[in-house]
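Q: Need coordinates for the below:
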Amino acid sequence: MPFPDLTHPALGAYRSSVEMPGDFASFWSDTLAQSRAAGGKVEMVPAETSLKLIEAFDVTFPGFDGQPVKGWLLLPKAREGKLPLVVQFIGYGGGRSFPHELLHWAASGYAYFRMDTRGQGSGWSMGATSDPVGTTPSIPGVMTKGVLDKNDYYYRRLFTDGVRAVDMLLDQDFVDAERVAVCGGSQGGGIALAVAGIDRRVKAVMPDVPFLCDYPRAVRTAGRDPYLEIVRFLAQHRDKSAQVFETLRYFDGVNFARQSNAAALFSVALMDDICPPSTVYGAYQAFAGSDKTIVEYEFNNHEGGGPFQDREQMKWLGKRFGMA
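A: Next up is the predicted model:
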């Protein structure tokens, strides 16, 4: 297939035109304050597995508005002192899956948490978290759920879940608060950028082929869903384009990147027709932290680097967290 987007040198020179809303910071601080005030109960129950060297826990914690969110927590059984933490978020349509599929971070000495994704988890792996909040008319999928009002938009709830997961984990005595990383691929990378942009306690972020970045360009450039959900919505709601893109500014990875001082390891696939590479570069070039790196996979589509990028992450984070 041909390259679907910009190539170098135009790709490396690309800068996003997304503008930061004037009340961006207050919108997110108010959102988090409301959800933290809602309270909720944390439960950690040993998971039923055959694992002998890893402890696995089925976790429920309060997310947006105190609503229950699930996740798996994995810890190395042989551990001393506080552990560095990796929180992973999941790609579009996926769920938390099974603990035995999620071993490489815990097996490398990290505390590892995989947060479930509310209202998804049936597209390619199983989830266990509902989204109890209703929505105005929308296209199937979540990209347009509540998109006419920033207070109702689906990703307000999901990004808040991500920060509340960090809240919950930093309350645990086995976590080193100075070594907190977030990561994820596609939608998970977009969530990771949002959490790192909202929460200064995050010291490292590793977004792989991140989704939810540079919406205006993505919607006009992507060749496949999920961005095309927004296209189909606007094809019917012809008078709502300005309103939709105004909402999306509050959830754009470019704006979260502008807020983060964490260390960052991005990846991009130059043949990606789901998350166009220019949108990934839009977030990367906007990223405020000085310690940032991007790894390119020239001949890959949205699968990106796969296990090659996993290996890059292990080495990169290990150096920064003293685990190399």
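
Q: C-alpha from now on. contacts and neighbour counts both.
A: Will do.

Q: quick one, helices of the chain?
A: For the chain, the helices defined by DSSP state H cover 10-13, 24-38, 104-107, 154-170, 187-198, 215-221, 227-236, 241-248, 253-257, 277-286, 307-320.

Q: Pipe those into a markdown table and attach mean neighbour count and distance to A78 per row.
A: Compiled in a markdown table, the helices of the chain are given as follows (neighbours: other C-alpha atoms under 10 Å; distance: least, C-alpha to C-alpha, whole Å):
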| stretch | mean neighbour count | distance to A78 |
| --- | --- | --- |
| helix 10-13 | 14 | 44 |
| helix 24-38 | 15 | 33 |
| helix 104-107 | 18 | 10 |
| helix 154-170 | 22 | 19 |
| helix 187-198 | 29 | 28 |
| helix 215-221 | 19 | 44 |
| helix 227-236 | 17 | 44 |
| helix 241-248 | 17 | 44 |
| helix 253-257 | 30 | 36 |
| helix 277-286 | 26 | 37 |
| helix 307-320 | 15 | 18 |
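
Q: The structure of the following sequence is requested for comparison with the preceding one:
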Amino acid sequence: MTTPIPHPFDFDPTYGMDLAQLEAIAPPVAPDGFEAFWQDRYRRALAVDPAPKLDRNPLRHPRWQVFNIGYRSTDDFPIGGWLLLPKAGEIRRGLVVGHGYGGRDAPSFDIPVEETAVLFLCFRGMSRSARPPISTEAVWHVLHDIDKPERYIIGGCVEDLWVAVSVLELLYPRITGRIGYSGVSFGGGIGGLAIPWDDRIDRGHLSLPTFGHQELRLTLPSIGSAASVQSYQAQHGNALPTLRLHDSAVAARRITVPMLMSLALFDPAVAPPCQFAVANALPPAKYNEKFILDAGHFGYPEQASQEGDLRDRVGQFFKVP
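A: Below is the predicted model of the structure:
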């Protein structure tokens, strides 16, 4: 970023840090019981029979067949979404795609992959997976059962991702071992928590990932769901045990597959130091890539150009060999 981005916030969304300082952010230490907590949840998710159901969606596209999809996740939670199947070529890979905290109203037809079955899930409580009493509003969704580590909504969303992988394997057994994950913001944080434990996921793209370095996240002025968590903790003071167990920077230390991380230098909603804490936690490897954006969750002059370049990079990253 060559020039400061004008903004209306009463805080600095760069937090006074340049790229070198962000790349020096150290991820936090795992709390006691972290691995057992997630391994137990993963085993539970693997035991679920998702019973996927498909029906044709009226949307038409020259490249994709479009289906509505539904399946059962853990806690017998009904999950909805969309499945895109290529009209040309065989299905040689799978890709699960998450969403940000705005939810998702439709599949994205410009997903830059070929010969791939693409499952766009809606995480529990949001969009096509909405169910009372869970709020569809980000500032309330992120607080759902935050005082109960075993019941926190974020853990359930991680399980929804794992069961989505099971769905693709059930529908297309030949792509087993060739399923990726891509998620932005909220979905990026969920991916950071999910990928370390699931060896069925062979690569991941996390963009502007949330839930990194939770204790630091509580201290950095922000908007959106982060501000909601900060306000809750200031009022009740009981969120840290849950947040420490749901820290994507702690989890990312255990990722061993190729990763593409797209990270922002300026972001009022997901503080860049917390994004970089996730990326910096990845074990050093030649197959971990970073793509630096001038800003996230905010418009900026080079946005269209950078997002176009990132889309090309994502297409190469998930390209069928």
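
Q: mind putting the helices of the first structure in JSON lines, distance to M1 of the first structure included?
A: JSON lines is the format used below for the helices of the first structure (distance: least, C-alpha to C-alpha, whole Å):
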{"stretch": "helix 10-13", "distance to M1 of the first structure": "18"}
{"stretch": "helix 24-38", "distance to M1 of the first structure": "39"}
{"stretch": "helix 104-107", "distance to M1 of the first structure": "33"}
{"stretch": "helix 154-170", "distance to M1 of the first structure": "32"}
{"stretch": "helix 187-198", "distance to M1 of the first structure": "24"}
{"stretch": "helix 215-221", "distance to M1 of the first structure": "16"}
{"stretch": "helix 227-236", "distance to M1 of the first structure": "20"}
{"stretch": "helix 241-248", "distance to M1 of the first structure": "30"}
{"stretch": "helix 253-257", "distance to M1 of the first structure": "27"}
{"stretch": "helix 277-286", "distance to M1 of the first structure": "15"}
{"stretch": "helix 307-320", "distance to M1 of the first structure": "22"}
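
Q: Compare these and give me the one nearest F61 of the first structure.
A: helix 154-170 (7.0 Å; C-alpha to C-alpha).

Q: Which one of the helices of the first structure lies nearest to V45 of the first structure?
A: helix 154-170 (14.6 Å).

Q: Which strands or helices does that closest one pack on?
A: Using 3 or more C-alpha pairs under 8 Å, 6 or more residues apart in numbering; DSSP states H and E, the elements in contact with helix 154-170 of the first structure are helix 24-38, strand 54-62, strand 175-185, helix 187-198.

Q: mind redoing it with 10 Å?
A: Applying 3 or more C-alpha pairs under 10 Å, 6 or more residues apart in numbering; DSSP states H and E, one finds that helix 154-170 of the first structure contacts helix 24-38, strand 54-62, strand 68-76, strand 83-89, strand 111-115, strand 175-185, helix 187-198.

Q: Could I get the ones you listed in TSV, plus columns for distance to V209 of the first structure?
A: Listed next are these as TSV, based on distance: least, C-alpha to C-alpha, whole Å:
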stretch	distance to V209 of the first structure
helix 24-38	24
strand 54-62	27
strand 68-76	23
strand 83-89	13
strand 111-115	18
strand 175-185	6
helix 187-198	7
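
Q: and the equivalent of L85 of the second structure over in the first structure, how many neighbours?
A: Aligned counterpart of L85 of the second structure in the first structure: L75 (TM-score structural alignment). For L75 of the first structure, the tally of surrounding residues (other C-alpha atoms under 10 Å) stands at 24.

Q: how about the nearest residue to H99 of the second structure, chain neighbours excluded?
A: Computed as C-alpha to C-alpha, 6 or more residues apart in numbering, the closest residue to H99 of the second structure that is not its neighbour in sequence is G187, at 4.9 Å.

Q: quick one: what's aligned to the one you found in the first structure?
A: So G187 of the second structure corresponds to G188, using TM-score structural alignment.

Q: residues in contact with its match?
A: The contact partners of G188 of the first structure, by C-alpha atoms under 10 Å, 6 or more residues apart in numbering, come to 88-92, 94, 115, 117, 182, 194, 206-212.

Q: Now the most centrally placed residue in the first structure. Nearest residue, chain neighbours left out?
A: A centroid search over the first structure (C-alpha atoms, centre = their mean) returns I191, at 2.0 Å, as the residue closest to the centre. In space, and not counting its chain neighbours, I191 of the first structure is closest to F159: 6.0 Å by C-alpha to C-alpha, 6+ apart.

Q: Tell me the counterpart of that neighbour in the second structure.
A: Going residue by residue (TM-score structural alignment), F159 of the first structure aligns to V158.

Q: my guess is that match contacts G191, does it?
A: Yes - with contacts counted by C-alpha atoms under 10 Å, V158 of the second structure reaches G191, the gap being 7.4 Å.

Q: Grab the nearest non-local neighbour of D147 of the second structure.
A: Nearest one to D147 of the second structure, counting by C-alpha to C-alpha, 6+ apart, is A239 at 5.6 Å.

Q: What separation do you get for the one you found and I190 of the second structure?
A: 18 Å (C-alpha to C-alpha, to the nearest Å).

Q: and E178 of the first structure, how many residues sit next to it?
A: Neighbours of E178 of the first structure (other C-alpha under 10 Å): 14.

Q: doesn't V202 make contact with it?
A: Yes - here E178 of the first structure lies in contact with V202, judged by C-alpha under 10 Å, at a distance of 8.3 Å.

Q: Determine the residues that are contacts of both of the two.
A: In contact with both E178 of the first structure and V202: L85, using C-alpha under 10 Å, 6+ apart.

Q: who are the neighbours in contact with G63 of the first structure?
A: 32, 35-36, 38-40, 69-70, 118, 157-165, 167-168.

Q: Aligned counterpart of it in the second structure, please.
A: In the second structure, G63 of the first structure lands on S73 (TM-score structural alignment).

Q: got the contact list for L218 of the second structure?
A: 226-231, 233-234, 240, 243.

Q: Many thanks, I have nothing further to ask.
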